[in-house]
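In: Pasting the sequence and the predicted coordinates here, then a few questions.
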Amino acid sequence: MSQLTLVEQVKCLIDMHAKGKLGGEKMPEDVIVPIVPKEERLNILTLGMALNYQRNSYTLWEAISKLYKDHSARWVFYPEQVLNCEMDELQSILVHYRVALQPNRHPEIWKRVAAGIFHSSSKGDVEGLLESTNYDILELKSVVQKQRKSEFPYLSGPKIFNYWVYVLESYHEIAWKSRELITIAPDTHILKASIKLGVCEEAVLKGSGVDRESVSQSWKVALEKSGIAPIDIHTPLWLWSRADFPSITY
């Protein structure tokens, strides 16, 4: 490993990512960009992210993009319509397109999240949810992780919550208030990259909630006063790990 300081290495990785030097890999959610208009992405990114747990993200978002192209099935991305549909109808579509891999649990989560969005929104959709929380991370955390936590399985967990709000920012250009509260989302690739950079010990690969929280806090401390927000290094670290850690260069 280079003798550069941690912050210098991070800045190099950000630059390498910007120049396409981390394998040229696209992120899983990129697949929806050419087919989903910006104004429709909030619902799709939110409901899709609700099932982005312990599975191949690329396969999930490919499945979501195929579902979206089916105009007769696209209603599953509208919370009010999901709320009022029959479960077997929702189940049939999500399973057919392999958005749902668990035929009972995944459609049930989809419907619960749709209900959570609808009931906590001024408009019945994700845009209304964000407006009702004033685009403030602290207020959104309160709704999703406390007030209505039972209606947001997976999304209310710190790992997916932080990556979800980062994805909404990336693909819908949201300007969050309290943006500094978005911590890094420590999935397996982030854990491996963090170990490689010496931010944490290899023991965190156990991947418990405590381990992930420890990694998030370590990055928060490491980047303090650097001018870099922890969530901004998620994609460079993730791609660096997937590319099997190419040498860090200027």
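Out: Arrived safely, thanks for sending. Here the structure is a predicted model, which is why all the values come from computation and not from measurement.
In: alpha carbons only for contacts and neighbour counts from here, please
Out: Fine.
In: tell me the contacts of V113?
Out: Residues in contact with V113, defined by Cα atoms under 8 Å, 6 or more residues apart in numbering, are L47, A50, E151, F152, P153.
In: if you skip the residues just before and after it, what's nearest to the first one?
Out: Distances taken as Cα to Cα, 6 or more residues apart in numbering put W110 closest to L47, at 6.4 Å, once the chain neighbours are dropped.
In: I'd guessed the one you found sits against T46; true?
Out: No. Contact between W110 and T46 fails when scored by Cα atoms under 8 Å: they sit 9.8 Å apart.
In: So the two - more neighbours on which side?
Out: W110 (29 against 23; other Cα atoms under 10 Å).
In: what's the helix or strand for the more buried one?
Out: According to DSSP states H and E, W110 maps onto helix 105-119.
In: for that helix, which positions count as buried?
Out: 106-119 (16 or more other Cα atoms under 10 Å).
In: here comes the other one, which I'd like you to weigh against the first:
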Amino acid sequence: MINESFFANIKLLIKMHTDGLLGGKLMPEDVLIDVVSKEDLLDVLTLGMALNYQRNSYKLWESVVQAYQDNDTKWIFNLGAVAESNLDDLRESLLLHRVGLQPNRHPEIWQRVAQGIAKSSPNQNVLGLIKAVDFDIALLKEIMQNIRKPEFPYLSGPKIFNYWLYVLESYAGVRWKSRNLITIAPDTHILKATVKLGLCSSEVLEGTVENRQSVANAWEKALVGSELSPIDVHTPLWLWSRAGFPPLKEGASI
């Protein structure tokens, strides 16, 4: 049973985030703002997210911007072109600005995700995929996490998939149906913050797939009946952990 003090802490955490007391004035994806065109944004965010694991997110998105602004490498964000590209050409362009770091694995992931989306969309882009499922998260999850999961390496995983949905909503203005289906994206910072709040035991810090799913389930259960969806607390929790867990109180600072 979640008690009132838990919700009081959540409200304080959200307010501290809103007031800018947890840092995070510049989030990793913010570097895309006013650089990537509106028509390209969904595709750029999606392909970048496909490599956003166990890596410094700020450096990844800085590399993405450099590649996008380079006329010789901008093509790697065109899903149709990537889907039909020569893997050696794709490798060269991905590695040039360090969008990709692993010369074999990263180009393969990039191309496989592009091919999976391209064949799902009449326009060979992310917007076409989203329209094909009528902005319904449940249908999108069924396709990407079950029916055709191998076509979406890493992007289909619970951590990246849910944060991807949130990023498309936050930066590209996508309006999802059943928004409550976006669960929290349980990365290392989320695991630590969840334990710090007493919602889960320290066992989840082992970070196994089961641990991460347990944390996601715990947040979903904890927020039932509240005005919050699990993903609404993701960024405050992430920044709180990253800041070293400053005290939860109004006026606190890192």
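Out: Cool, the structure landed. Remember, predicted model here, so these are calculated numbers, not experimental data.
In: TM-score for these two?
Out: The TM-score (TM-score structural alignment, normalised by the length of structure 1) is 0.96; 248 aligned residues with a Cα RMSD of 1.2 Å.
In: quick one, helices of structure 1?
Out: 6-18, 41-49, 57-69, 79-83, 87-96, 105-119, 126-132, 137-142, 158-172, 188-196, 209-222, 234-242 (DSSP state H).
In: looking at the ones you listed, which is closest to I35 of structure 1?
Out: helix 57-69 (7.5 Å; Cα to Cα).
In: Tell me what angle the closest one forms with helix 87-96.
Out: Helix 57-69 of structure 1 and helix 87-96 are oriented at 120 degrees to each other (axes from the mean of the first three to the mean of the last three Cα atoms, to 10 degrees).
In: Can you give the contact residues for helix 57-69 of structure 1?
Out: Taking Cα under 8 Å, 6+ apart as the rule, helix 57-69 of structure 1 contacts 27-29, 31-32, 35-36, 48, 52, 73-74, 97-99.
In: Which of the residues you listed has the largest number of neighbours?
Out: Going by other Cα under 10 Å, V99 tops those with 25 neighbours.
In: Give the aligned equivalent of that one in structure 2.
Out: When structure 2 is aligned by TM-score structural alignment, V99 of structure 1 is paired with V99.
In: Spatially, which residue comes closest to that match, not counting chain neighbours?
Out: S63 (5.2 Å).
In: just H234 of structure 1 next, same as before
Out: That would be I184: by Cα to Cα, 6+ apart, it lies 6.1 Å from H234 of structure 1.
In: So that neighbour versus R212 of structure 1, what's the distance?
Out: 10 Å (Cα to Cα, to the nearest Å).
In: circling back to that earlier point, which two of the contacts of V113 of structure 1 have the greatest separation?
Out: Checking the contacts of V113 of structure 1 with Cα to Cα, the most distant pair is L47 and E151, at 12.0 Å.
In: what's the spacing between the closest residue to E201 of structure 1 other than its chain neighbours and E108 of structure 1?
Out: In this structure, E201 of structure 1 finds its nearest non-sequential neighbour in I195, 5.8 Å apart by Cα to Cα, 6+ apart. Distance check for I195 of structure 1 against E108 of structure 1: by Cα to Cα, it reads 36 Å.
In: cool, and W240 of structure 1?
Out: Counting by Cα to Cα, the gap from W240 of structure 1 to E108 of structure 1 is 35 Å.
In: for E25 of structure 1, same thing?
Out: Taken as Cα to Cα, the span from E25 of structure 1 to E108 of structure 1 is 32 Å.
In: E29 of structure 1 too?
Out: Applying Cα to Cα to E29 of structure 1 and E108 of structure 1 gives a distance of 23 Å.
In: Thank you, goodbye.
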